[in-house]
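# Pasting the sequence and the predicted coordinates here, then a few questions.
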Amino acid sequence: MRIQELLGVDLPIIQAPMAGVQNSKLALAVSSVGALGSIPCAMLSHDALRAELSHIQSQTQAPINVNFFSHQPAEFNVERDAIWRKTLAPYFREYSIDSSIDSKALPEGPSRQPFSDTVADILEEFRPQVVSFHFGLPEKALLARVKAWGATVLSTATTLEEALWLEANGVDGIIAQGLEAGGHRGMFLSQELGLQVSTYSLLQQILARVSLPVIATGGISDAKDVSAALSLGAAAVQVGTAYLLCDETNTSTLHRQAIKSNRSHKTVITNLFSGKPARGIVNRVIQELGPISELVPEFPHAATAITAIRQAAEAQGSSDFSPLWCGQNTIGCKEISAAELTLELARGVEV
């Protein structure tokens, strides 16, 4: 079966779910021209999730991919949080934030909750045709609920071992996330960054060992990249960074400025903003603390303290403490409609 038939779309293109910079508006625009739009759901409240799904259902009959995290939540560690706040203390002082305040008293911002029975209850009302996961898969009973209503299940692999695990545990398609990809790495069997490889290397490793459709993602930014991935055997591609400047995104002004500048030529994988490795544009806090720190609390508890500094800096027009998620290849980023960009990406693709 071709991937288009599996996903219910015309084009072998998936818009990557990108929390913080999009809502259903982007997904609907992408789906309107026959590709698969996606919405990131892990940071939505239950009410917000139901509202987004209701809106989508009222606007289209086309499939939309709903994406969730499936990590194991870490317990809040008071000692580690105190160490992290001590590390950030100079920045707290710079922005006149009381660093002695308990982190639980700081604004938490959006949560990052793993897929749950409550979320499955909401989804079952709408029965989305495609459900994808990041950081592995939910427990077997939850996954069985999703598959019971006929949903196609996708999940991200960043290594061959993860791909084999996903195939053995019931996914219908594997998203091969190469090292070039922006945003959070989907790593779940190991947090060893040395195991991460480029998109095309990973794609070929996985294709040689699994029988499921494999979707390439990471560094795919224009029609030539799409064609190259498909020619290597990818069933489809997933594109994120190229959409960041589109009319339908919520990408902030500061984030847009960074993407359009020469700063976007230098991206690194960092754990400073959430506790998990993610690729973004280098800024002041990454330069001064280093991209990877052993002092950072586990995901998602790192976010609370640094978010307080981020908000203060952004209020002064600075992205020094902002997570400027971005992949290594920004050549395809354009300030046009997402529908137009999708059709450009699909140029030359056999339908």
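Cool, got the structure.
# drop to CA atoms for contacts and neighbour counts, all remaining ones
Fine.
# most residues in a single helix of this structure, which one?
Longest helix in the chain, counting residues (DSSP state H): helix 78-94.
# just checking, next helix/strand downstream of that one?
Remark: after helix 78-94, the chain's next helix or strand is helix 117-126, criterion DSSP states H and E.
# and the residue found closest to residue 172 once you drop the neighbours it is linked to in the chain, what helix or strand is that in?
Excluding its sequence neighbours, the residue lying closest to residue 172 (C-alpha to C-alpha, 6 or more residues apart in numbering) is residue 153, at 5.3 Å. Assigned by DSSP H and E, residue 153 falls within strand 152-157.
# and residue 321, how many neighbours does it have?
23 (other C-alpha atoms under 10 Å).
# what sits against it?
283, 284, 285, 306, 307, 309, 310, 313 (C-alpha atoms under 8 Å, 6 or more residues apart in numbering).
# Would you mind measuring from it to residue 93?
Note on residue 321: its distance to residue 93, by C-alpha to C-alpha, to the nearest Å, is 14 Å.
# What of residue 227?
51 Å.
# contacts for the helix or strand residue 133 falls within?
Assigned by DSSP H and E, residue 133 belongs to strand 130-134. Applying C-alpha under 8 Å, 6+ apart, the contact partners of strand 130-134 are 7, 63-71, 146, 151-156, 186.
# again with stretch 135-153
For stretch 135-153, using C-alpha under 8 Å, 6+ apart, the contacting residues are 6-7, 69-71, 114-117, 120, 124, 127-133, 155-157, 166, 171-173, 186-188.
# roughly how far is the helix or strand that contains residue 287 from the heart of the chain?
Assessed by DSSP H and E, residue 287 sits inside helix 284-289. Computed by C-alpha atoms, centre = their mean, to the nearest Å, the chain-centroid distance of helix 284-289 equals 22 Å.
# Which neighbouring elements make contact with it?
On a contact count with 3 or more C-alpha pairs under 8 Å, 6 or more residues apart in numbering; DSSP states H and E, helix 284-289 meets no helix or strand.
# what residues are up against residue 159?
Counted by C-alpha under 8 Å, 6+ apart, residue 159 has contacts 176, 195, 196, 197, 202.
# here comes the other one, which I'd like you to weigh against the first:
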Amino acid sequence: MNDIAARLHTFCSRFGLRVPILLAPMAGACPPALSIAVANAGGMGAAGVLLLQPDAIADWVAQFRAASNGSLQLNLWIPDPAPVRDAAHEAKVRAFLGDWGPAVADDAGDAPLVDFAAQCEAMLAAQPSVISSIMGLYPPDFVARMKQRGIAWFATVTTVAEARQAEAAGADVVIAQGAEAGGHRGAFVSDRAEREAVGLFALLPAVVDAVRVPVVAAGGIADGRSAAAAFLLGASAVVIGTGFLRSPEAGIAPAWADALAAARPEDTMLTRAFSGRAGRALATDYARAAAAPDAPAPAPYPVQRALTAQMRAESSAKNDITRMQAWSGQSAAYARAQPAASIVDQIWNTARLALQLR
């Protein structure tokens, strides 16, 4: 067994996997059916629980466990500091959004977040294999409680400095998220998300060299070639998000799925226009308009997310890609409209053959 094979085997054995492929925990785009399919194919299922109340977290996990005994990751954002509100600026954002969807109520930006502490308790009660973090690090007391229950902590990082912080805080595994990744950037400090947008194949080996814990690669991985490259650069597993979005189990809007199939790497962009946090999405008409010099800057997270809620809901209901929140990694064109289990098999078999692994 060569070094790469040994590394992958060790990781899979530790976390109950047959293949070193993890579903990305995409909040709002991780129905139980998708995780069930990935886990039953030998990978790790996942749920981004940012939007879920505690009872909904328990229900999601119950649905997963009714159809799979595979490994499962639950993920939660670390809360940002309270945003600085600017009523006059928010009025400009509301007026701009009114051109793209329903009129936005004066108090729309006041919508509260789900209680973070209650979500943490619900994740502990669900007893997944893994609890992962993004946008920062869990408090030490929560980390201690995870470890007391035998739950591993996977910490998402976007820089070498963040990786070192995560290891020092007790992370069992570090997920190196490259700037190619679809969805929200995991930067610990929101203001640095664009400035420190490092590509995966520069970030990954640097993080591998900087920490002693296993490193998982995320961002721009949607086929066996990119997975093999990540393994060659030191990854113990890969995270795939956009690569699964066209599977029937994902159940995303047809217009979103079709747009992914046609997307070139340059057809995506980093934008704060949907939530106030930087994320990579398809460069739709709305996303481009929101980035124009004469457009008002997005409000901070979570205010912007609340202000865009009606527009996002209407665009999904009408299957309107021009203003849809269509998250997308830069390798979207490699996403296949196939069952998720088939995608897992194809990616792993291609990577295994490329690296001559048995």
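Thanks, I have the structure now. In this text, all values refer to a predicted model and were calculated from it rather than measured experimentally.
# Superposed, what's their TM-score?
With the length set by TM-score structural alignment, normalised by the length of structure 1, the two chains reach a TM-score of 0.90; 343 aligned residues with a C-alpha RMSD of 2.4 Å.
# Just give me which of the contacts of residue 159 of structure 1 are shared by structure 2.
For those, the contacts that are reproduced in structure 2, applying both residues aligned by TM-score structural alignment, their matches' C-alpha atoms under 8 Å, are 176, 195, 197, 202.
# Buried ones among those?
Neighbour counting by 16 or more other C-alpha atoms under 10 Å classes 176, 197, 202 among these as buried.
# and the last one, how far is that from residue 152 of structure 1?
Meaning residue 202 of structure 1. Residue 202 of structure 1 is 23 Å from residue 152 of structure 1, by C-alpha to C-alpha.
# before we move on, back to that, may I see the PyMOL selection of the buried members of the contacts of stretch 135-153 of structure 1?
Restricted to buried positions by 16+ other C-alpha under 10 Å, the PyMOL selection for these reads:
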select buried, resi 7+69+70+71+114+115+127+128+129+130+131+132+133+155+156+157+166+171+172+173+186+187+188
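# residues near whichever residue in structure 1 pairs up with residue 90 of structure 2, how many?
Per TM-score structural alignment, the equivalent position to residue 90 of structure 2 in structure 1 is residue 84. Using other C-alpha under 10 Å, residue 84 of structure 1 is surrounded by 20 other residues.
# The one 4 residues further on too?
Counted by other C-alpha under 10 Å, the residues lying close to residue 88 of structure 1 total 17.
# which SS class is the closest residue to it other than its chain neighbours?
With C-alpha to C-alpha, 6+ apart as the criterion, residue 88 of structure 1 has its nearest non-adjacent residue at 7.5 Å, and that residue is residue 306. Using DSSP: H, G, I helix; E, B strand; the rest coil, the structure places residue 306 of structure 1 in helix.
# Alignment lookup: residue 306 of structure 1 to structure 2.
In structure 2, residue 306 of structure 1 lands on residue 308 (TM-score structural alignment).
# thinking its match is in contact with residue 274, fair?
Yes. At 6.2 Å, residue 308 of structure 2 counts as touching residue 274 under the criterion of C-alpha atoms under 8 Å.
# Neighbour count for those two, which is higher?
residue 274 (30 against 25).
# ok, the more buried one - contacts?
Neighbours of residue 274 of structure 2 in contact, by C-alpha under 8 Å, 6+ apart: 304, 305, 308, 325.
# Tell me which entries of those residues lie within helices.
304, 305.
# Please list which of the contacts of residue 274 of structure 2 are preserved in structure 1.
Where structure 1 agrees (both residues aligned by TM-score structural alignment, their matches' C-alpha under 8 Å), the contacts of residue 274 of structure 2 reduce to 304, 305, 308, 325.
# Tabulate the residues you listed in TSV, adding columns for distance to residue 19 of structure 2.
Putting these into TSV (distance: C-alpha to C-alpha, whole Å) gives the following:
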residue	distance to residue 19 of structure 2
304	38
305	36
308	38
325	31
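# Between those residues, which sits nearest residue 55 of structure 2?
Lowest distance from residue 55 of structure 2 to those (C-alpha to C-alpha) belongs to residue 305, with 22.5 Å.
# I'd say that closest one and residue 272 touch.
No. At 9.3 Å, residue 305 of structure 2 and residue 272 do not qualify as touching, with contact defined as C-alpha under 8 Å.
# Which residues are in contact with the aligned residue in structure 2 for residue 227 of structure 1?
Using TM-score structural alignment, the partner of residue 227 of structure 1 in structure 2 is residue 228. For residue 228 of structure 2, the contact set (C-alpha under 8 Å, 6+ apart) comprises 350, 351, 352, 354, 355.
# which of the residues you listed show up in structure 1 as well?
Shared with structure 1, among these: 351, 352 (both residues aligned by TM-score structural alignment, their matches' C-alpha under 8 Å).
# By neighbours, which of the contacts of residue 228 of structure 2 wins?
residue 351 (21 neighbours).
# thinking that one is in contact with residue 227, fair?
Yes. Using C-alpha under 8 Å, residue 351 of structure 2 is in contact with residue 227, at 6.0 Å.
# coming back round to it: what sits against the match of residue 90 of structure 2?
Residue 84 of structure 1 touches 295, 296, 297, 302, counting by C-alpha under 8 Å, 6+ apart.
# All set now, cheers.
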